[in-house]
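Chemist: Sequence first, predicted coordinates after that:
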Amino acid sequence: MNAKKAVLILVVVFLGFWMFTDPSGMAEASKSAAAGTWSLAEDLFRAVIRFFGALV
């Protein structure tokens, strides 16, 4: 359990450091990650719709 807390603290410290040293870079990385996640979600929903459409 202590290792998980240590890793979480390191991630939070890293993200805080990144936010204060390069806020525009962090914003761009967040924007591209969100766009990629949305694209994957769209692909998943299309696949589910095709699957249920094939069942009918």
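Modeler: Structure received.
Chemist: contacts, neighbours, all on C-alpha from now
Modeler: Noted.
Chemist: mind checking which helix or strand the residue sitting nearest the centre point of the chain is in?
Modeler: Closest residue to the average C-alpha location of the chain: residue 33 at 5.3 Å, with C-alpha atoms, centre = their mean. Taking DSSP states H and E as the criterion, residue 33 maps to helix 23-55.
Chemist: In addition, the following structure is provided for comparison:
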Amino acid sequence: METPSMDAKKLIGVVVIVFLGFWMFTDPNGLASTSKTVGAEGWDLATQLFTGVIDFVGALG
């Protein structure tokens, strides 16, 4: 038996997939540009996080 929160998660997933599909067909260049920007920002944040963790662990020793 599924809980109501599982139904909500599935619904949100379907809505996101439909939205991305619609965006891909109506403005593929905009989606590509946004994806590239989000990917670059995500990589920068991950780099900052791991650098901070490395510096913290190094300061402990």
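Modeler: Now that the structure is in, tell me what you want to look at. Quick caveat: nothing in here was measured; it's all calculated off a predicted structure.
Chemist: Now check the second structure for the residue matching the residue nearest to the centre of the first structure.
Modeler: Taking TM-score structural alignment, the alignment pairs residue 33 of the first structure with residue 38 from the second structure.
Chemist: Distance of its match relative to residue 31 of the second structure?
Modeler: Distance of residue 38 of the second structure to residue 31 of the second structure, computed by C-alpha to C-alpha, to the nearest Å: 10 Å.
Chemist: Equivalent analysis for residue 52 of the second structure, please.
Modeler: For residue 52 of the second structure, the distance to residue 31 of the second structure - C-alpha to C-alpha - is 31 Å.
Chemist: So between those two, which is more surrounded?
Modeler: Just comparing residue 52 of the second structure and residue 31: by other C-alpha atoms under 10 Å the higher neighbour count belongs to residue 31, 16 against 12.
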